[in-house]
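S.K.: sharing a sequence plus its predicted fold:
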Amino acid sequence: MTARIGIIGAGLIGRAWAIVFARSGMSVCLYDVDASALGQVRDGIRQSLQDLLQADLIEDIEAPLSLIQTENDLAHAMRGVEYVQECGPEDIDAKRRIYSELESVVAIDTVLASSTSGIAASRFTNHLKHPERCLVAHPVNPPYLIPLVEVAPSPDTSEAAVNRTMQLMEQAQQTPILVRKEVQGFILNRLQGALLNEALRLFRDGYVSAEDLDKTVKHGLGLRWSFMGPFETIDLNAPNGVVDYGQRYGPLYRDVDRQRSDDDPWDTATLAALGQERRSQLPSEGLAERQAWRDRRLMALMAHQRHIDTK
């Protein structure tokens, strides 16, 4: 199946999705109401493709680039598309308007998926005539380097729409997971949020510096988690598996969990202190260069994992 894909929004996520689909041979039409944003799209995509080529993650730049079109007329952009990836603002009212407009211009069987980071699909699709073809397909940024996609249907979403989305993501070299019930933040951001909340409290309460907290994840948890999940990790960390691990260490984790307060770890003072420490390590003018370094490291890791997976 070679699908024709429509993408709403020419920002960072929309451009990244265009790369994901086009490198797998799918034709893409990228729509945005902002003509200036569309004007910058191809240069940004070309640079990302060049980076992927240098990392040996793609074989050619021109082939995927030739499959990406831009359009600032919604009806023209969505003509003949089988799947739409919406990358609009993280705002319920804005998404409701976008989906109403989409429903008026796409075919009745076109799947409409949102890149939202945490809004349940039912909150912006329950007013539609055909909410059964709507769901969330939440990527990790940037999706052409990090393959996980959370497929999160609403109670109205049909099984056919879910299956088509899962199959499409696999065809696009992504790794889809199914969120079985609607939950704010889905799976990844709820896990990330739990770690961030605890990290902020430990930093705020003076137990650890920001730098040493990052080292704990970078040189500890993150090494195993880069190729195993937390459940497999604990299953392998006790002689007789996960139940044995729970019996050994469950009391410790229960006690620690009871010690956690319900206060807001994202308060202004904590963020200001964290920002001051981070900017002492990395001045603001160095952020863009460090982001590029991050992407290069991700590319190297992806290339390594692909090499290992072939053995």
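M.R.: Sure, I can see it.

S.K.: can we go C-alpha only for contacts and neighbour counts from here?
M.R.: Fine.

S.K.: F186: neighbour count?
M.R.: Neighbours of F186 under the rule other Cα atoms under 10 Å: 23.

S.K.: wait, is it part of a helix?
M.R.: No. F186: not assigned to a helix; according to DSSP: H, G, I helix; E, B strand; the rest coil it is coil.

S.K.: contact partners for it?
M.R.: S117, G118, E150, A152, V179 (Cα atoms under 8 Å, 6 or more residues apart in numbering).

S.K.: next up, a structure to set beside the first:
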Amino acid sequence: SLAVRPSRPCSGRGLTQNCHVSCKVTIFGSGLVGCQWAMLFAAAGFQVALHDAKEGQAARALQQIDSQLRDLSAKGHLRGCLSAEQQQQLISAPGSLDEALDGAFLVQECVFEDVQVKRDVFRLLDAKAPAEAFLCSSTSCIMPSEFTSELPGRARCLVAHPVNPPYFLSLVELVPSPFTDPGGCANREGDACKAGPGADRDDLRLAPRYCFLGPLAVMQTNASGIRDYCQRFGSGVARVSATFGPTPTYQGEEVDRVAAQMNTLMPPESLADVCARRNQFLAALARMKRDFSQSRGSQDNI
């Protein structure tokens, strides 16, 4: 079993005070999700090492992160108790995977949603990461047993799936292996517009996203349009949807019909602007909720 547990870098539930640098996290994969994970961990005071299999990608991601942190700070939407400059200093892009993994207590995988790619990555991480480190995957649809069952260190592997956009929504699914049902609370809520059984107030953090975008618009913005979403995640959504009754196939005419509607309403070439506006509104909503909680003396960072 894993005996090592990091101390919490901030007191209280909200990341608002008493921050200190504590422990190191490695992010494998520096795309959108990887960058937002890095920003979240830095906001909490963790040292973050970015690594990407594509040469030069992690360095480019650092530049994007620096720009995003400055923009968030200027708008008053920066998370955590550290300044943008302090958070930037916590994030690095070491030149090798060995250096990135050295001293890490947690490794967060953020690669493409492909089971074979994840098998290869986790085989590498299990061989190279410190023995006490947790190995977490950001997958949204693949069961952890599908890419960790043959690993010597499979006991330390689990899914930690962030809801998109991770920086603005306080919900992460933790899915252990092999004792979990196909699909967690977030997928069930998104696919059926309702929470799965057993969800309580602290679990349901998707409502802010649906304030601005409905389920189809969420699908449109979580990939390069509906068609791309269905190609990437359709099989996983279908498995989860099978528990609801008649199962949509996410293929053929139904995809064509919905994709045509969504592409008219929200053209793929406009998605970057749509996502930017969504993030702006989500950040403003989070700030409003934080101010409201503080005004009534609550420490609950809802």
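M.R.: Looks like it came in fine. Fair warning: this is a prediction, and the values are worked out from it, not measured in the lab.

S.K.: which contacts among the contacts of F186 of structure 1 does structure 2 share?
M.R.: Compared against structure 2 with both residues aligned by TM-score structural alignment, their matches' Cα atoms under 8 Å, these retain E150, A152.

S.K.: which of the contacts of F186 of structure 1 sits closest to H130 of structure 1?
M.R.: Using Cα to Cα, A152 is the member of the contacts of F186 of structure 1 that lies nearest H130 of structure 1, at 16.7 Å.

S.K.: pretty sure the closest one is touching Q184, no?
M.R.: No. Checked against Cα atoms under 8 Å, the pair A152 of structure 1 and Q184 is beyond contact range at 10.4 Å.

S.K.: give the residues shared as contacts by those two.
M.R.: Contacts common to A152 of structure 1 and Q184, judged by Cα under 8 Å, 6+ apart, are A120.

S.K.: so between these two, which is more surrounded?
M.R.: Ranked by neighbour count (other Cα under 10 Å), A152 of structure 1 and Q184 place A152 first, with 26 against 13.

S.K.: need the counterpart of the more buried one in structure 2.
M.R.: In structure 2, the residue matched to A152 of structure 1 (TM-score structural alignment) is V175.

S.K.: ok, its match to D102 of structure 2 distance?
M.R.: Going from V175 of structure 2 to D102 of structure 2 by Cα to Cα, to the nearest Å gives 25 Å.

S.K.: and for M169 of structure 1, the neighbour number?
M.R.: Neighbour count of M169 of structure 1, defined by other Cα under 10 Å: 21.

S.K.: now do the SS call for it.
M.R.: Following three-state DSSP, the label given to M169 of structure 1 is helix.

S.K.: against Q50 of structure 1, how distant is it?
M.R.: 23 Å.

S.K.: can you tell me what E62 of structure 1 aligns to in structure 2?
M.R.: Residue mapping for E62 of structure 1 onto structure 2 gives E85, with TM-score structural alignment as the criterion.

S.K.: so what's that match up against?
M.R.: For E85 of structure 2, the contacting residues are R70, by Cα under 8 Å, 6+ apart.

S.K.: L72 of structure 2 now?
M.R.: L72 of structure 2 neighbours (Cα under 8 Å, 6+ apart): L78.

S.K.: give the equivalent position in structure 1 for it.
M.R.: Using TM-score structural alignment, the equivalent of L72 of structure 2 in structure 1 is L52.

S.K.: where does stretch 121-138 of structure 1 end up in structure 2?
M.R.: Counting by TM-score structural alignment, stretch 121-138 of structure 1 falls onto residues 144-161 of structure 2.

S.K.: rewinding a little: host element of the match of L72 of structure 2?
M.R.: For L52 of structure 1, the host element (DSSP states H and E) is helix 35-54.

S.K.: quick check: N197 of structure 1 is in a helix.
M.R.: Yes. According to three-state DSSP, N197 of structure 1 belongs to a helix.

S.K.: just checking, it touches P265?
M.R.: Yes. With contacts counted by Cα under 8 Å, N197 of structure 1 reaches P265, the gap being 6.0 Å.

S.K.: more neighbours: these two, which one.
M.R.: Taking other Cα under 10 Å, N197 of structure 1 and P265 do not tie; P265 has more neighbours (19 against 15).

S.K.: quick one, what contacts that one?
M.R.: Neighbouring residues of P265 of structure 1 by Cα under 8 Å, 6+ apart: N197, E198, L200, R201, R204.
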